[in-house]
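**Student:** Task: produce atomic coordinates for the following.
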Amino acid sequence: MTRTTNRLPFGLQFGDRILTDADFAHDLALVADSIDQLTDTLEVLKEEAAKVGLKINWLKTKIMAIEPPGPVSHPDTITVCGTLVEVVKNFTYLGSVLSNDGSVDEEVCSRISKASSIVGRLNSLWRMPHISRRTKMRIYNASVSSVLLYAAETWPLKSTILKMIDVCQTKQLRRIEGFRWDDFVSNARLLTLTSQVPFSVQIAQRSLRWFGHLLRMPTSTPARIVYDFDPKAHGWSRPRGRPRTRWKDSLDNFLVMANIAVDEAPHLAADRSAWRSQVAKLSTPHPMRQEP
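**Tutor:** Okay, here's the model as predicted:
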């Protein structure tokens, strides 16, 4: 990648910094300002990879354009190095579904589907009377919660998505406990009985813990560069229409719930113990139905 960037400048500019790629093992995610710039970069990458005996798998290569609000059309395929490369609206990278509109709807639905599938495959275990509830909940947290909440600390979430995730959790717990709809067991009682924390609360806590790590990072790290970037200061303007939900918007709500002022967050995050203690006091993101 270093040889590629030296030969052909590309990437997305954030102020005086340019982000060119996100790499993990043999997976590469190139960032470009336009389709033309991206195709030129892929051609150079192919040439540099061939020099060290590597080849690009064009069947696994996808192109995704980040869409502004409003109707915008792109071709279904783009020719790169004589090969047709598919243009997609979302694709899976490092286990997470990325969408061209920045939403996590597809990712959340995928996570719920995978978690529900695991609950179904373990159905015989849930029905075993000689296995204690405590053991079942430990298995649930290890095999189901971990799958559904994978990378949830990075999701920009709306209240409807949070509610959908909580509904999924209570349905799963009712199935594990063997409760029917006519048993009239409230969500509050169910969570108390199983010693579970609502997924929406867990997501809020995870987001704030990750935010604390982010604030302690050096300002030169890519994640910190993106977070600190001020679009208005560099001539960017918000497009017409309703603004999309950003990770910062979700974070602001979680900070309010944890009684943390935005301007005081950097100072508080510098003390890991104090930050951890404050995050632990987080209240539920939306009211749960209480016992009558």
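
**Student:** hey, let's count contacts and neighbours off CA atoms from now on
**Tutor:** Will do.

**Student:** Using the three-state scheme, assign residue 150.
**Tutor:** Per DSSP: H, G, I helix; E, B strand; the rest coil, the local secondary structure of residue 150 is coil.

**Student:** quick one: the helices in the stretch 151-292 of the chain?
**Tutor:** For the stretch 151-292 of the chain, the helices defined by DSSP state H, counting those that start in this stretch occupy 159-177, 187-194, 199-216, 222-228, 247-257, 265-269, 272-279.

**Student:** So which of those is nearest residue 21?
**Tutor:** helix 222-228 (10.2 Å; CA to CA).

**Student:** and among the helices of the stretch 151-292 of the chain, the most buried is which?
**Tutor:** Ranked by mean neighbour count under mean count of other CA atoms under 10 Å, these are led by helix 199-216, which reaches a mean of 20.

**Student:** Could you check how far it is from the centre of its chain?
**Tutor:** Here helix 199-216 shows a centroid-to-chain-centroid distance of 12 Å under the convention CA atoms, centre = their mean, to the nearest Å.

**Student:** So which of the helices of the stretch 151-292 of the chain is nearest residue 32?
**Tutor:** For these, distance to residue 32 was read as CA to CA. The smallest value, 15.2 Å, belongs to helix 222-228.

**Student:** One more sequence to fold, the one below, so I can look at both together:
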Amino acid sequence: MLYDVPHNNSGVEIKYRLDGGIFKLARHSSQRNTNTMNVSELQYADDNAAVAHTQAELQESVDNFHAAYTCFGLTVNKVKTKILAQPRPGENTPSTSSKEIENRLQAGHTAYGRLSTRVFKNKDLTTHTKMMVYKTIIVSTLLYACETWTLYSRDLKKLEQFHQKK
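**Tutor:** This next block holds a predicted model:
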């Protein structure tokens, strides 16, 4: 059934070597011992990432996913679907990541405030227990959906300040 879905050559071109020279980037410009492949999708368990250079390529890839999922009786959850646009080097695009990071920082502060008296100011709990609660609850609340963020140095400063305050 998957062979019925049309394939194209869109995606991101990746050059790789298998001869041990992976960290010598100058060797990637060589045509000898260098392999090339187009990556148009990345899948893991129930997560799927489509890679494209243009909006039209992305739409075509999403349409192909929809066709393949329909063959198996699956659907794409539109509420959980996220789009990450990474600008080309040197291009500036309006970013919603900063607003999203601000929302996550606020959620982290709220979570810390709710646990402050019961956990962090409780003298009966060990530092180890408090650190485990911090890492489990606060950090996971703070970094929820962080894989979709485009981080800038100002955003990293805000995240570091959050950790230093707590």
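
**Student:** Quick check: TM-score for this pair?
**Tutor:** The TM-score (TM-score structural alignment, normalised by the length of the second structure) is 0.58; 140 aligned residues with a CA RMSD of 3.8 Å.

**Student:** re the thing from before, columns distance to residue 62 of the first structure on top of the helices of the stretch 151-292 of the first structure, output as JSON lines?
**Tutor:** Below are the helices of the stretch 151-292 of the first structure laid out as JSON lines (distance: least, CA to CA, whole Å):
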{"stretch": "helix 159-177", "distance to residue 62 of the first structure": "27"}
{"stretch": "helix 187-194", "distance to residue 62 of the first structure": "42"}
{"stretch": "helix 199-216", "distance to residue 62 of the first structure": "29"}
{"stretch": "helix 222-228", "distance to residue 62 of the first structure": "23"}
{"stretch": "helix 247-257", "distance to residue 62 of the first structure": "25"}
{"stretch": "helix 265-269", "distance to residue 62 of the first structure": "38"}
{"stretch": "helix 272-279", "distance to residue 62 of the first structure": "39"}
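
**Student:** Just tell me which of these ends up closest to residue 126 of the first structure.
**Tutor:** Across these, closest to residue 126 of the first structure is helix 159-177 (CA to CA), at 5.3 Å.

**Student:** what comes up buried for stretch 108-127 of the first structure?
**Tutor:** If you call a residue buried by 16 or more other CA atoms under 10 Å, then stretch 108-127 of the first structure has these buried ones: 108, 109, 111, 112, 115, 116, 119, 126.

**Student:** check contacts around the third one.
**Tutor:** The reference is to residue 111 of the first structure. In this structure, residue 111 of the first structure makes contact with 147, 148, 149, 150, judged by CA atoms under 8 Å, 6 or more residues apart in numbering.

**Student:** Looking at those, which is nearest residue 199 of the first structure?
**Tutor:** Nearest to residue 199 of the first structure among those, with distances taken as CA to CA, is residue 149, at 7.9 Å.

**Student:** Give the burial count for the closest one, as a bare number.
**Tutor:** 20 (other CA atoms under 10 Å).

**Student:** show me what contacts it?
**Tutor:** Neighbours of residue 149 of the first structure in contact, by CA under 8 Å, 6+ apart: 111, 199, 203.

**Student:** Excluding chain neighbours, what is closest to the second one?
**Tutor:** This points to residue 199 of the first structure. residue 166 (5.7 Å; CA to CA, 6 or more residues apart in numbering).

**Student:** Please report how far the one you found lies from residue 55 of the first structure.
**Tutor:** 44 Å (CA to CA, to the nearest Å).

**Student:** got it, and residue 98 of the first structure?
**Tutor:** With CA to CA as the criterion, residue 98 of the first structure and residue 55 of the first structure are 24 Å apart.

**Student:** Repeat that for residue 267 of the first structure.
**Tutor:** Residue 267 of the first structure is 47 Å from residue 55 of the first structure, where distance means CA to CA.

**Student:** same deal with residue 173 of the first structure?
**Tutor:** Distance from residue 173 of the first structure to residue 55 of the first structure, by CA to CA: 47 Å.

**Student:** and stretch 46-60 of the first structure, how far apart are its ends?
**Tutor:** 14 Å.

**Student:** Would you mind listing the outside residues contacting it?
**Tutor:** Stretch 46-60 of the first structure has contacts (CA under 8 Å, 6+ apart) with 3, 4, 83, 85.

**Student:** Strands - which of these land there?
**Tutor:** The members of the contacts of stretch 46-60 of the first structure that map onto strands under DSSP state E are 83, 85.

**Student:** where along the second structure do the strands fall?
**Tutor:** Under DSSP E, the second structure gives strands at 12-16, 35-39, 41-44, 47-50.

**Student:** Tabulate the ones you listed (JSON lines), appending distance to residue 63 of the second structure and mean neighbour count.
**Tutor:** Below are the strands of the second structure laid out as JSON lines (distance: least, CA to CA, whole Å; neighbours: other CA atoms under 10 Å):
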{"stretch": "strand 12-16", "distance to residue 63 of the second structure": "18", "mean neighbour count": "13"}
{"stretch": "strand 35-39", "distance to residue 63 of the second structure": "17", "mean neighbour count": "13"}
{"stretch": "strand 41-44", "distance to residue 63 of the second structure": "13", "mean neighbour count": "10"}
{"stretch": "strand 47-50", "distance to residue 63 of the second structure": "11", "mean neighbour count": "14"}
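
**Student:** Would you point out which residue is most central in the second structure?
**Tutor:** For the second structure, the residue sitting closest to the mean C-alpha position, by CA atoms, centre = their mean, is residue 147 at 2.3 Å.
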